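# model this:
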Amino acid sequence: MMLRPLLCCFALCAVVPNVVAGEISIGNESGTQVFTLRQGTTVVKFAPGAGANAYSIRVDDVEYLRQPDSLDKLPGVGFGNPILYPTPNRVKNAAFEFDGQAVRFQPNAGGNFIHGLVNRHAWQFVRSRSDSKHAAITCVADFRDGTALHSRFPFPHELYLTVTVSDGAVRWTYEVDNTAGTAAVPFGFALHPYFVYQGRRADTYLKIPATHWMESEKQLPSGKLVAKDQLGFPLGEFMSLKGTTFDDVFWGMKPDQPTVIEYRDVNRMITIAASEAFTHLVVWTPDRPYFGVESQTCSTDAHNLHAAGKTSEAHLQICQPGQTLSGWVEYQFKKVSDTFLAE
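Just a heads-up that it's a prediction; the model follows:
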């Protein structure tokens, strides 16, 4: 893909604040450039320069994500919906080996590395578009030779991300472009939403449509899969988040079986659908006013599990030279009746 003409076009319009093109506006908050995408009653705020974080999702004037006090706190993790790439969640000992090449990260979680490289990266704008049903923006993180990202993850490629807003839904589509590469790119892609409780935690229910829980120690999966009938909680059925302390990886997600969050006391729900690449889900329910339901294309520590021969359990994505790989996650928001939630 040729970026130069698109970036030049953007540079011309970016000097004018609050440019409106259909349902997309550009502004500035606390020194951070923000795109506001609107369709119907759905409004999304997106900051490419702060890790490509779609940090605010409002539907019917209800905010679903944890907000920072100021956008200078947005880069990294902690607010909105950060992108985790190329290593979702933890990498044991902050290192892995792939095809004989050793990669070492700077530890940032004890002796481990966590949450990937792009959630603090200033992504480049590529294009925006809107029509009567959608508003979308595309940006890119460049891992090609000579870039800062390549120096930390030495597999040349480009990662494109498109955020598409429709009325009542938001979709993230990634594309790993290795068409100009000469070596395979081993990666995982994930979202790390900070969903806020809309009502009481006891009345917030989650359905995880996985087939297995992954055994782990200190949030690092061993690769052992435990079937849902051997667990002490109802995997695959709705369960209240009251009293839960999940920080766990689940395996066996299918495209035709979405994850569902129900806020039963306020009659709202979120359905999380994903393409077939997203076989794993991380659920995190700390004792805080927010929680995480993280769609992942691979397991936590996937690179090391793959190297240990646990390829199915890891589901590490490998983009071969001359190839592109893509996938998507979509959040669908609904206001529902008491009768619907009781069924």
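# C-alpha from now on. contacts and neighbour counts both.
Will do.
# list the contacts for the closest residue to Val43 other than its chain neighbours?
Distances taken as CA to CA, 6 or more residues apart in numbering put Arg58 closest to Val43, at 5.2 Å, once the chain neighbours are dropped. Shown in contact with Arg58 (CA atoms under 8 Å, 6 or more residues apart in numbering): 41-44, 64.
# which among those end up buried?
Neighbour counting over the contacts of Arg58 (16 or more other CA atoms under 10 Å) leaves 42-44, 64 as the buried ones.
# would CSV of the contacts of Arg58 with secondary structure be doable?
Converted to CSV, the contacts of Arg58 look like this (DSSP: H, G, I helix; E, B strand; the rest coil):
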residue, secondary structure
Thr41, coil
Thr42, strand
Val43, strand
Val44, strand
Tyr64, coil
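# now the other sequence, so there's something to compare against:
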Amino acid sequence: MPAAIRRQRLPNTVENLNPEVVILSDGFGGEAVIWPALGFNCIGWTCDWQGRQLNLVHQDPALFTHPSPTRSGNPVLFPFPNRIRHGKYDWAGHTYSLPINHGDTSIHGFACRAPWRVVSEGVAEGEAWLTGEYHGFVDNPSTSEQWPADHILRLTCRLKRGRLGFEAEILNPDPITLPWGLGYHPYFRSNWHADFANSPLEIRVQATSSWELENCLPTGKVRPVDKSKDLSQWHSLTDLNLDDVLTGLANQPDNDGMLVECGALRYPGGPTLRVLADPVFRHVVVFTPADRASVCIEPYTCVTDAINLEACGKCEMPSGLIESPPGGHFRAEMAWEIS
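Modelled structure (predicted):
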């Protein structure tokens, strides 16, 4: 069966949200489902592993009736991942205010909450891809008062056998410097297949350091990973409660030597899912939602609240905040791989 692309309308979706999803097929039984109207969110990925159809991506039960942009699939976090303290920051002599949407913070940027445009798609032998675009001040005009410079994010989802890649391009169309960070918030299911329902899912994140947090916000201090949360070796998720920002990754390369491992999940003796990314993704949030239906391994180019940490000079290591000059063009890739 050749690789293919098809479209489908979701049932029972809310008004004012385009219900069309795009389904990529790799020709080997694997599929990825992308919802352009919900922040170009990849809300599903299935793939074949030794004759079993693995269902890897979690969907919130209310996804199709009361969809939250950050509770299912793979939310794209841009131009900042995670929280900004009190929804305020200073940049180039100006104070900016953001919508408060999580406690007393602003969280996860703008791109995950806006419809995207599909700008390209295609198939080749054994692969299918879809490219979406989010143009900040055009697609979300209110953000022109909330961020220092306009920004464009193009994201290509590329499906191959046992692999789903996310190839990002960040462009600065403004005549001033663009500060930004990019993150992904994938929700991986705790149960991939009925054959593994009684097996403990294990996690590995080979990080040496952790950002010290107060109320989920970094103080700027970096500490060795607490022994109770050391994930450098495989560890069952059964007894873990995590919402931590890790760094100092071991940088284990993938088979092509281009991307490095940010974290991995496995069933002992069964399939392994590796989260891979360019080395620019120096920070990883590991989160175990309370319902235990999923686990998140979130690659970030910058730490939580990076724009404020840089301004106050409290970082014990680089925050990862990137500043793109006018006309700047930056590429970064993240991928999931099953073996």
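# Return the residue of the second structure aligned against the residue nearest to Val43 of the first structure.
Using TM-score structural alignment, the equivalent of Arg58 of the first structure in the second structure is Thr46.
# residues of the host helix or strand of its match that come out buried?
Here Thr46 of the second structure, judged by DSSP states H and E, is contained in strand 41-49. Residues of strand 41-49 of the second structure classed as buried: 41-49 (neighbour count, 16+ other CA under 10 Å).
# Helix, strand or coil: sort out the closest residue to Ala14 of the first structure other than its chain neighbours for me.
Spatially, and ignoring its direct neighbours in sequence, Ala14 of the first structure is nearest to Ile26 (7.6 Å; CA to CA, 6+ apart). With three-state DSSP as the basis, Ile26 of the first structure sits in strand.
# which residue lines up with Ile26 of the first structure in the second structure?
In the second structure, Ile26 of the first structure lines up with Arg7, judged by TM-score structural alignment.
# quick one: Leu206 of the first structure and Lys242 touch, right?
No. Counting by CA atoms under 8 Å, Leu206 of the first structure does not reach Lys242; the two are 10.6 Å apart.
# Looking at the two, which is more packed in?
Set Leu206 of the first structure next to Lys242 and count neighbours by other CA atoms under 10 Å: Leu206 wins out with 22 against 14.
# which ones are touching the more buried one?
By CA under 8 Å, 6+ apart, the residues touching Leu206 of the first structure are 237-241, 259-262.
# Then His192 of the first structure?
81-84, 292-295.
# And it? What does it align with in the second structure?
Looks like His192 of the first structure aligns to His185 there (TM-score structural alignment).
# out of the buried ones among the contacts of Arg58 of the first structure, which one sits closest to Thr311 of the first structure?
Closest approach between those and Thr311 of the first structure, by CA to CA: Tyr64, at 34.9 Å.
# where's the nearest residue to Leu10 of the second structure once chain neighbours are set aside relative to Trp147 of the second structure, distance?
In space, Leu10 of the second structure comes closest to Pro19 once its chain neighbours are excluded; the distance is 5.1 Å by CA to CA, 6+ apart. Here Pro19 of the second structure is placed at a distance of 29 Å from Trp147 of the second structure (CA to CA, to the nearest Å).
# Between these two, which is the more surrounded one?
Neighbour count, other CA under 10 Å: between Pro19 of the second structure and Trp147, Trp147 has more, with 23 against 18.
# Am I right that that one falls within a strand?
No. When three-state DSSP is applied, Trp147 of the second structure is found to be coil, with no strand at that position.
# Please name the residues that touch the aligned partner of it in the first structure.
When the first structure is aligned by TM-score structural alignment, the residue opposite Trp147 of the second structure is Phe153. Going by CA under 8 Å, 6+ apart, Phe153 of the first structure touches 103, 143.
# follow-up on the earlier one: after the strand holding Thr46 of the second structure comes which helix or strand?
According to DSSP H and E, the helix or strand after strand 41-49 of the second structure is strand 52-55.
# ok so Ala180 of the first structure is a strand residue?
No. Counting by three-state DSSP, Ala180 of the first structure is not part of a strand but coil.
# Neighbours of the residue in the second structure that Phe291 of the first structure lines up against, how many?
Using TM-score structural alignment as the criterion, Phe291 of the first structure maps onto Val295 of the second structure. Val295 of the second structure is flanked by 25 other residues according to other CA under 10 Å.
# so which helix or strand takes in the spatially closest residue to Pro299 of the second structure that is not a sequence neighbour?
With sequence-adjacent residues excluded and distances taken as CA to CA, 6+ apart, Pro299 of the second structure is closest to Val284, at 4.6 Å. Using DSSP H and E, Val284 of the second structure sits within strand 283-287.
# quick one: that strand to the first structure mean distance?
Taken over the aligned residues, the distance from strand 283-287 of the second structure to the first structure averages 0.3 Å (mean CA distance after the TM-score superposition for the first structure).
# Now that strand: buried residues?
283-287.
# Measure how far the helix or strand just after it is from the centre of its chain, please.
Remark: after strand 283-287 of the second structure, the chain's next helix or strand is strand 294-300, criterion DSSP H and E. Relative to its parent chain, strand 294-300 of the second structure has a centroid offset of 7 Å by CA atoms, centre = their mean, to the nearest Å.
# Need the contact partners of strand 294-300 of the second structure.
Against strand 294-300 of the second structure from outside (CA under 8 Å, 6+ apart): 58, 81, 181-190, 262-264, 275, 277, 281-289.
# Residue range in the first structure corresponding to the helix ranked longest in the second structure, please.
Counting residues, the longest helix in the second structure under DSSP state H turns out to be helix 306-312. Residues 302-308 of the first structure are where helix 306-312 of the second structure lands when matched by TM-score structural alignment.
# Likewise for stretch 74-83 of the second structure?
Going by TM-score structural alignment: stretch 74-83 of the second structure matches residues 81-90.
# Pull up the distance across the matching stretch, start to finish.
17 Å.
# Based on its surroundings, how many neighbours for the match of Ile26 of the first structure?
So Arg7 of the second structure, with other CA under 10 Å, has 12 neighbours.
# Am I right that it is in contact with Val21?
Yes. With contact defined as CA under 8 Å, Arg7 of the second structure and Val21 form a contacting pair (5.8 Å).
# of the contacts of Arg58 of the first structure, closest to Leu149 of the first structure?
Val44 (27.0 Å).
# Test my guess that that closest one contacts Thr36.
Yes. Using CA under 8 Å, Val44 of the first structure makes contact with Thr36 at a distance of 5.7 Å.
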